[in-house]
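Participant: A predicted structure for the sequence below; I have some questions about it.
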Amino acid sequence: MRIDRLRLFEVNLPLVHGFETSSHRKTGLTHLLVEATEADGRVGWGEIASPADPFYGPETTATAWTIAERYLVPAAVGATWETPEELESRWYRIRGHEFAKAGFSIAAWDLHARSAGLSLASSLGGTRTEVTAGVSLGIEPTVDELLTQVARQVDSGYSRVKLKIAPGWDVAPVRAVRAAYPELDLHVDANGAYADTDETASVMRSLDAQGLTMIEQPYAPRDFVAHARLQRTLSTPICLDESIVDVADLHTMLTLDAGRVLNIKVSRMGGLTAARRAHDIAQDAGVPVWCGGMHEFGVGRAANVAISSLPNFTLPSDVSGSDKYYARDVVVPPVLADQGVVQVPVSPGLGHVVDVDWVRQNATRILDTAAAAV
């Protein structure tokens, strides 16, 4: 297998509803789409879902474009490979930049699955035919507005809701949602916004009393010791997200008991190969996993659905329908949820067709190796 042409699209889509976390608010997303064309004309797609600003992690859309243009595109074009792992080995010397790598990894896996006539889920070893989806809700101006958003998602059939929290927006909104929905699968996500203090410990104990499925990433990404210390005081499992960039981080989490649930993000871990490996390690350790999201467009969302079909994804994943985020997605058909359940595609590759015309209409810049070669 050989990739003869690569195109990189920087695409902006507005969100149907603004989304606020502990660090910032966004009303639209700019992601990079990777189109890889093999020698026989077969096409695979990937998505680089890095945020525009360095608040979730150090990568941004701008840094991802630079790394892709200078290093990943030259490493991929013209390379001969049989498996996605073999192609990914061509950029092993690049430290970090997992989001950028993930986009090329997804494209390679899409090509690999299509060439074998397999769905991406089957190619990865997935066993599920459907995935239970959850939704993630941002910080709202008022508790009443948050309750309105929760009601909308529950009425749509979603059985798990994740609430973003931050200092000053934590116990009160969670208590209000729990009072309104006593049986709801509910968890919270701080995105590392809290300092390791006695005041934080008190907040976490109050949240611990709310019957949550998990408390996600309360402390900074590298502070495994603080997470381990907090976990010993709580009955609610701590879930790590930003802390787990590679499998070495996962081994640290397991050794220290710094978390008892793992959020696997394909983007954060550098692609589908690394995500599958993390799944296998967590499964062997008896740690349940779920797939987190970065408000991906349909390409990245379809990859998330595929990885979520693996057996140890036993908790609802952030693979809710595209229509929750975008009025019109970049794939046809869009990823849809019916009563909170997403069907795993069975057609080859990602199982969706990319609307290239729509991608081009919303692209703010395009890199095309074919044009560069002329």
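Facilitator: Structure received.

Participant: can we go C-alpha only for contacts and neighbour counts from here?
Facilitator: Will do.

Participant: residue ranges for the strands of the stretch 251-374 of the chain, please.
Facilitator: Per DSSP state E, counting those that start in this stretch, the stretch 251-374 of the chain has strands spanning 261-264, 289-291, 331-332, 341-343, 353-354, 363-368. These are given in chain order.

Participant: nearest to residue 223, of these?
Facilitator: With respect to residue 223, and counting by CA to CA, the nearest of those is strand 261-264 at 15.6 Å.

Participant: Quick one: list the elements packing against that closest one.
Facilitator: With contacts defined as 3 or more CA pairs under 8 Å, 6 or more residues apart in numbering; DSSP states H and E, strand 261-264 has these neighbours: strand 238-240, helix 272-285, strand 289-291.

Participant: coming back round to it: can you list the strands of the stretch 251-374 of the chain in TSV and add mean neighbour count and distance to residue 72?
Facilitator: As requested, those are arranged in TSV below (neighbours: other CA atoms under 10 Å; distance: least, CA to CA, whole Å):
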stretch	mean neighbour count	distance to residue 72
strand 261-264	26	23
strand 289-291	26	25
strand 331-332	17	24
strand 341-343	19	32
strand 353-354	18	22
strand 363-368	15	13
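
Participant: Could you take the ones you listed and lay them out as JSON lines, with extra columns for distance to residue 270?
Facilitator: As requested, those are exported to JSON lines (distance: least, CA to CA, whole Å):
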{"stretch": "strand 261-264", "distance to residue 270": "11"}
{"stretch": "strand 289-291", "distance to residue 270": "14"}
{"stretch": "strand 331-332", "distance to residue 270": "22"}
{"stretch": "strand 341-343", "distance to residue 270": "24"}
{"stretch": "strand 353-354", "distance to residue 270": "22"}
{"stretch": "strand 363-368", "distance to residue 270": "21"}
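
Participant: what's the closest of those strands to residue 73?
Facilitator: Shortest separation from residue 73 across the strands of the stretch 251-374 of the chain is recorded for strand 363-368, at 9.8 Å, computed as CA to CA.

Participant: could you say what helices and strands that closest one packs with?
Facilitator: Contacting strand 363-368 under the criterion 3+ CA pairs under 8 Å, 6+ apart are the following elements: strand 3-20.

Participant: Beyond the strand it packs on, next helix or strand please.
Facilitator: The first helix or strand that comes after strand 3-20 along the chain, using DSSP states H and E, is strand 25-38.

Participant: take the one below as the second:
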Amino acid sequence: MKLSGVELRRIRMPLVAPFRTSFGTQTVRETLLLRVESADGEGWGECVAMSDPLYSPEYVDGCADVLRRFLVPALTRRDRLDATLVAPALAPFKGHLMAKAALEMAVLDAELRERGVPFARELGAVHERVPCGVSVGIMDSVPELLDAVAGYLDAGYARIKLKIEPGWDVAPVRAVRERFGDDVLLQVDANTAYTLADARHLARLDPFDLLLIEQPLPEDDIRGHAELARQVRTPICLDESITSARSAADAIALGATSVVNVKPGRVGGYLEARRIHDVCVAHGVPVWCGGMLETGLGRAANVALAALPGFTLPGDTSASDRYYRTDITAPFTLADGHLAVPTGPGLGVEPLADALAEVTVDTEWVAA
């Protein structure tokens, strides 16, 4: 295909409830969507960068700028383009993995729509539905947390993930175990909030039989994670530290991780996410699909990825109503703790015109 241009669309969607992590509290999700056009059709992509550079160095305004000035022109200059050529074409521009991932996703969606191939089939999915976990933010009190967890378990979620930070870790985990028992699949996510000096404290989580501790230390502290893994029994899972298949292979070789959270936007796209999956499978390391409060567009792609054989743990591919009262696509609805993998061409979902218009705050056309 040859791109005729790319639409950058900013949307603003209120969350059903504040979502607090060690990075801060979100009440609104501001997202950058991409729509690529060619002579044969269109495709959609979603950039997972946040409004501020707190989770990663990328942020919405920065992504829009680098897409407008560098990334989109690098693709629209090409006479022939498919999704496998996106990463090589963008490689001269350092970093900006979330922006690159959104552009690759849109090109892949357009290509697969033209070929009549579902996202899941192209990636190598083997399941028709995937088990879903839910991420529970930091609360003002333990009783509030317990009420939230009870609601998610009643809804059928297969796994509970608790966000933690210093001062909110052992007590809430203990309370959830005491209230709901040992049969609940439970894990915690620190979002880089600790240091290796906290190893003894983090070891206090060992008695609670957690699936994993996700990203306890800063993303660049691979050696620290390897040392922490020797001091605690709970498996260490890396998230922010994993930016490519190579970084995953290195972390596994160093003993810094025994579980990997794959977030396509964080690693440059779904094709690199599949490579990370393949590396982990080759080393016997389980993977699961993380979430970034995606709309139905990004959720559709994540569910397709989570249907690959190596995704053996429930991911953060929760239902649409976990975060949004109204999604911009037909909502993803939980059934027996699972979400169905879309089967239509490309992403298998389309933005709903009225819903999309209601949350759109700005659009910009970047022509070839």
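Facilitator: All right, it came through fine. Everything quoted here is computed from the prediction, not taken from an experiment.

Participant: TM-score for the pair, please.
Facilitator: TM-score of the superposed chains, computed with TM-score structural alignment, normalised by the length of the second structure, equals 0.97; 367 aligned residues with a CA RMSD of 1.2 Å.

Participant: picking that back up, ranking the helices and strands packed on strand 261-264 of the first structure by burial, who's on top?
Facilitator: strand 238-240 (a mean of 27; mean count of other CA atoms under 10 Å).

Participant: That strand corresponds to what range in the second structure?
Facilitator: For strand 238-240 of the first structure, the aligned range in the second structure is residues 236-238, judged by TM-score structural alignment.

Participant: follow-up on the earlier one: among the helices and strands packed on strand 261-264 of the first structure, which is nearest residue 80 of the first structure?
Facilitator: Short answer: helix 272-285, nearest of these by CA to CA, at 18.1 Å.

Participant: what range in the second structure does the closest one sit on?
Facilitator: Counting by TM-score structural alignment, helix 272-285 of the first structure pairs with residues 270-283 of the second structure.

Participant: One more: stretch 346-353 of the first structure?
Facilitator: Counting by TM-score structural alignment, stretch 346-353 of the first structure lines up with residues 343-350 of the second structure.

Participant: can you list contacts of that stretch?
Facilitator: When contacts are taken as CA atoms under 8 Å, 6 or more residues apart in numbering, the neighbours of stretch 343-350 of the second structure outside the stretch itself are 43, 108-120, 296-297, 300-301, 329-330, 342.

Participant: So which of those residues sit within helices?
Facilitator: In helices, judged by DSSP state H, the following of the contacts of stretch 343-350 of the second structure are found: 108-115, 119-120, 296-297, 300-301.

Participant: Now neighbour count and distance to residue 163 of the second structure too, for those residues, in TSV please.
Facilitator: Rendered in TSV, the data for those read as follows (neighbours: other CA atoms under 10 Å; distance: CA to CA, whole Å):
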residue	neighbour count	distance to residue 163 of the second structure
108	28	33
109	28	32
110	28	36
111	23	37
112	23	36
113	21	37
114	16	41
115	11	41
119	29	30
120	28	29
296	24	23
297	22	25
300	27	24
301	28	24
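
Participant: Could you check how far the closest residue to residue 342 of the second structure other than its chain neighbours is from residue 191 of the second structure?
Facilitator: On the basis of CA to CA, 6 or more residues apart in numbering, the spatially nearest residue to residue 342 of the second structure that is not a chain neighbour turns out to be residue 348, at 5.2 Å. Distance, residue 348 of the second structure to residue 191 of the second structure, using CA to CA, to the nearest Å: 31 Å.

Participant: Which of these two has more residues huddled nearby?
Facilitator: Neighbour count, other CA atoms under 10 Å: between residue 348 of the second structure and residue 191, residue 191 has more, with 23 against 20.

Participant: and that one, what is it in contact with?
Facilitator: Contact criterion CA under 8 Å, 6+ apart gives 21-23, 163-164, 214-217, 240 as the residues in contact with residue 191 of the second structure.

Participant: Which members of those residues are the farthest-apart pair?
Facilitator: Taking CA to CA as the measure, the contacts of residue 191 of the second structure reach their widest spread between 164 and 240, a distance of 15.4 Å.

Participant: Which one of these two is surrounded by more residues?
Facilitator: residue 164 (28 against 22).

Participant: Could you tell me which residues make contact with the more buried one?
Facilitator: Counting by CA under 8 Å, 6+ apart, residue 164 of the second structure makes contact with 21-22, 137-138, 188-191.

Participant: Any chance of JSON lines for the helices and strands packed on strand 261-264 of the first structure, columns distance to residue 96 of the first structure?
Facilitator: Shown next, in JSON lines, are those (distance: least, CA to CA, whole Å):
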{"stretch": "strand 238-240", "distance to residue 96 of the first structure": "18"}
{"stretch": "helix 272-285", "distance to residue 96 of the first structure": "13"}
{"stretch": "strand 289-291", "distance to residue 96 of the first structure": "21"}
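
Participant: Which of these sits closest to residue 79 of the first structure?
Facilitator: The stretch from these with the least distance to residue 79 of the first structure (CA to CA) is helix 272-285; that distance is 18.2 Å.

Participant: and the closest one, how far from the second structure on average?
Facilitator: On the superposed models, the aligned residues of the second structure are on average 0.6 Å from helix 272-285 of the first structure, with distances taken as mean CA distance after the TM-score superposition for the first structure.

Participant: quick one: contacts of that helix?
Facilitator: 84-85, 102, 105-106, 109, 124, 246-247, 250, 254, 262, 264-266, 269, 288-289, 303, 307, 310, 312-313.
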